[in-house]
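Novice: structural data only, the sequence is not supplied:
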């Protein structure tokens, strides 16, 4: 497979991932962090870092708007719930496992 085709397929898969996450706003970032060790904010950080590496002006807030499909403050107000004690405990346990490696 050519590099161009690979890049096109990766971009298409990334766009589909963003669409999926935007469609499923009920999935909380802390749940993603517990299960997959990344969340929407991680994707935005990676996006902004990739832009910076290429000399493209996209800051973190702009990247979050791309990932969330709206300004982060709006998404947070509409969809973000307070983390439960169980979620916080699971997240902390996950972080401890990472730190112990």
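Specialist: Looks like it came in fine. If you're wondering where the values come from, they're calculated on a predicted model, not measured in any experiment.

Novice: C-alpha from now on. contacts and neighbour counts both.
Specialist: Will do.

Novice: now do the SS call for residue 55.
Specialist: Secondary structure, DSSP: H, G, I helix; E, B strand; the rest coil: residue 55 is coil.

Novice: what about it, distance to residue 81?
Specialist: Per C-alpha to C-alpha, to the nearest Å, residue 55 is found 35 Å from residue 81.

Novice: who has more neighbours out of the two?
Specialist: Neighbour tally, residue 55 and residue 81, criterion other C-alpha atoms under 10 Å: the higher count belongs to residue 81, 13 against 9.

Novice: based on its surroundings, how many neighbours for the residue lying closest to the more buried one once chain neighbours are set aside?
Specialist: Once flanking residues are discounted, residue 81 sits nearest to residue 28: 7.4 Å by C-alpha to C-alpha, 6 or more residues apart in numbering. Neighbours of residue 28 under the rule other C-alpha under 10 Å: 17.

Novice: got another, please set it beside the one above:
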């Protein structure tokens, strides 16, 4: 494997993260609860991680700004347009995952 410089690794990490955000944006039908059931994280988790990274870097940011970066719009707008109420099956699968 090629030894990467820190700058190269950071650039690749950033590119992969941008691709993940684009993929999630292209697949708005995939609900956060489904992501949590299958992968153990969701868009809200990414928002929290993004905010934590900003704080670690000394960047002033709030959760609304972090969510807007991850969702590509305000969280309220995204929920209104793309997030239906969780089904009984989704809730049961989510609860079962936690055990």
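Specialist: Looks like it came in fine. What you see is a predicted model; the values in this text were computed from it and never measured.

Novice: TM-score of the superposed pair?
Specialist: Overlay of the two chains. TM-score (TM-score structural alignment, normalised by the length of the second structure): 0.95; 96 aligned residues with a C-alpha RMSD of 0.5 Å.

Novice: quick one on the thing from earlier: the corresponding residue of the second structure for the residue nearest to residue 81 of the first structure and residue 7 of the second structure, how far apart?
Specialist: For residue 28 of the first structure, the aligned residue in the second structure is residue 31 (criterion: TM-score structural alignment). Using C-alpha to C-alpha, one gets 34 Å for the distance from residue 31 of the second structure to residue 7 of the second structure.

Novice: likewise residue 25 of the second structure?
Specialist: From residue 25 of the second structure to residue 7 of the second structure the distance is 27 Å (C-alpha to C-alpha).

Novice: the two: which is more packed in?
Specialist: residue 25 (14 against 9).

Novice: the more buried one in helix, strand or coil?
Specialist: Quick answer, by three-state DSSP: residue 25 of the second structure is helix.

Novice: what sits against it?
Specialist: Shown in contact with residue 25 of the second structure (C-alpha atoms under 8 Å, 6 or more residues apart in numbering): 71, 72.

Novice: look up how far residue 32 of the first structure lies from the residue nearest to the spatial centre of the first structure.
Specialist: Closest residue to the average C-alpha location of the first structure: residue 40 at 1.9 Å, with C-alpha atoms, centre = their mean. Look at residue 40 of the first structure and residue 32 of the first structure: by C-alpha to C-alpha, they are 8 Å apart.
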